[in-house]
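[1] Pasting the sequence and the predicted model now:
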Amino acid sequence: MSAAPQRMIVGITGATGIQFGIRALEVLREMGVETHLVVSRAGEMTRAYETDMTRDQLHALADHVYPIQDVGAAIASGSFRTMGMLIAPCSVRTLAEVASGVTTTLLTRAADVVLKERRKLVLMVREAPLHARHIRNMLTVTEMGGIIHPPVPAFYTKPETIADLVDHALGRAFDCFDLDMPNMPRWGEEGEAAPSGAAVVRITP
């Protein structure tokens, strides 16, 4: 069998932080990865609250866009091969549906398909504080093979803008798919200085 196509499903839900989903689509296009986008109804509301971007402008960033209730879409089938799915941002409702396996939309159906096909599912869960059920749902998804990847900011890179924070958090999520975020600063790599006073330890085979 030939290698899986360079395709990724991108889900955007109603949690705050739609910038992560938008930036993911932009960077994946730069990387030459074909994107398949599905946005929840609450995600469309968040787009209007948090950006000046229109629905059409958001959809234009993706190669393929599916209505949220189109359960007959290609991404609802395991025979449609992809690298996996990134949900950015991921609401706790979406997390709960994925954890339960009771899916009500194309977005969560696609996530369920990714899990059953043993592909990569990365959830950039955006919620705080967390109660016990949130934490149990995260554990359940992890036990099912998913990756819980909250968009946690890193300050050792000395970010200067919000865009720097978004890119680094997204770059770490892309690492889960073995995709290299362009120009992302990494701890201890050649050409990247460690924070003042910190020692960089390199292990030579």
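    Arrived safely, thanks for sending. From a predicted model like this one, the values you see are computed outputs, not experimental measurements.
[2] switch to C-alpha atoms for all contacts and neighbour counts from now on
    Will do.
[3] Remind me what the helix or strand harbouring residue 11 packs against, helices and strands.
    When elements are assigned from DSSP states H and E, residue 11 belongs to strand 7-12. With contacts taken as 3 or more CA pairs under 8 Å, 6 or more residues apart in numbering; DSSP states H and E, strand 7-12 sits against helix 18-31, strand 34-39, strand 84-90.
[4] quick one, which of these is packed in tightest?
    Stretch with highest mean neighbour count among the helices and strands packed on strand 7-12: strand 84-90 (a mean of 28; mean count of other CA atoms under 10 Å).
[5] Would you mark the buried spots in the helix or strand following it?
    Counting by DSSP H and E, the element after strand 84-90 in chain order, helix or strand, is helix 92-100. Neighbour counts over helix 92-100 (16 or more other CA atoms under 10 Å) mark 92, 94-99 as buried.
[6] Got another one to weigh against that:
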Amino acid sequence: MDRPVPAQRRLVVGISGASGVIYGVRVLQLLRNAGVEAHLVMSKTAEITFAYETALKIADVKAAAHAVHDIDDMAASIASGSFPTGGMIVAPCSIRSMSEIATGVTTTLLTRAADVTLKERRRLVLMVRETPLHGGHLRTMAALSDVGAIIAPPVPAFYAKPESIEEMVDHTVGRMLELFEIDVGSVRRWGEDRDLRARPVKR
């Protein structure tokens, strides 16, 4: 009999159709490198976005995960609170997915899994990818924060002096995974990396 995977070594990864699907791919790749079991659920719109934004094949994206669940499979393991996980990250998270999660009226496995994460009091991180935001968006985010979700838009950290888009993505993803106490070694830390402190400009 296989030994059960500790909950903290298993994470659900959702990729919705918002711009920025590369964040979801890097989450999967870095989790695999860290030895964390990743369960992927990806929306149909996300598959279309991959074609617009990357040269990646969907088969390659799925291959980066330990398990892949169909977006319409409401009988999947991640749809149940009895399936132990360390939480879920949605990277990126569309406004539509965010809104479904906030109301609890879920129509796909992605939003159902996120709702399960909240009801089980596990960590849910939503990398909401939209700007500008109107009042309805902001109120929905506040409502999600009130019930335990972490709203974490993918904002680049320029103090890390990234030299490429890849470095910017890795730093952002690394910071998101640290919310689950997973260190993938891609974060340049203020106060630890001495070369991050630029000399002040003389006025």
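    Done, it's in. Here the structure is a predicted model, which is why all the values come from computation and not from measurement.
[7] So after superposing, what's the score?
    The TM-score (TM-score structural alignment, normalised by the length of structure 2) is 0.93; 196 aligned residues with a CA RMSD of 1.3 Å.
[8] Turn the helices and strands packed on strand 7-12 of structure 1 into TSV, columns for distance to residue 112 of structure 1.
    As requested, the helices and strands packed on strand 7-12 of structure 1 are exported to TSV (distance: least, CA to CA, whole Å):
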stretch	distance to residue 112 of structure 1
helix 18-31	19
strand 34-39	14
strand 84-90	10
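[9] Show me the helices in structure 1, by range?
    Per DSSP state H, structure 1 carries helices over the ranges 18-31, 41-50, 55-59, 92-100, 106-116, 132-143, 162-175.
[10] by contact count, what packs against the first one?
    Using 3+ CA pairs under 8 Å, 6+ apart as the contact criterion, the secondary-structure elements in contact with helix 18-31 of structure 1 are strand 7-12, strand 34-39, helix 41-50, strand 84-90, helix 162-175.
[11] Nearest approach to residue 64 of structure 1 belongs to which of these?
    Nearest to residue 64 of structure 1, of all the helices and strands packed on helix 18-31 of structure 1, is strand 34-39, at 4.7 Å by CA to CA.
[12] what span of structure 2 lines up against the closest one?
    Alignment of strand 34-39 of structure 1 against structure 2: residues 37-42, by TM-score structural alignment.
[13] Give me the mean distance between the matching stretch and structure 1.
    In the superposition with structure 1, the average deviation recorded for stretch 37-42 of structure 2 is 0.4 Å (mean CA distance after the TM-score superposition for structure 1).
[14] what number of residues lie near whatever residue of structure 2 lines up with residue 121 of structure 1?
    Correspondence of residue 121 of structure 1 to structure 2, assessed by TM-score structural alignment: residue 124. Residues lying near residue 124 of structure 2 (other CA atoms under 10 Å) number 26.
[15] thinking residue 124 of structure 2 is in contact with residue 118, fair?
    Yes. Residue 124 of structure 2 lies in contact with residue 118 (CA atoms under 8 Å); the separation is 6.7 Å.
[16] Need the counterpart of residue 22 of structure 2 in structure 1.
    Mapped onto structure 1 by TM-score structural alignment, residue 22 of structure 2 lines up with residue 19.
[17] what residue is smack in the middle of structure 1?
    Residue closest to the average C-alpha location in structure 1 (CA atoms, centre = their mean): residue 86, at 3.2 Å.
[18] List the contacts of that residue.
    Residues in contact with residue 86 of structure 1 (CA atoms under 8 Å, 6 or more residues apart in numbering) are 8-11, 121-124.
[19] at 10 Å what do you get?
    Counting by CA atoms under 10 Å, 6 or more residues apart in numbering, residue 86 of structure 1 touches 8-12, 21, 24, 37, 111, 120-124, 147, 149, 173-174, 176-177.
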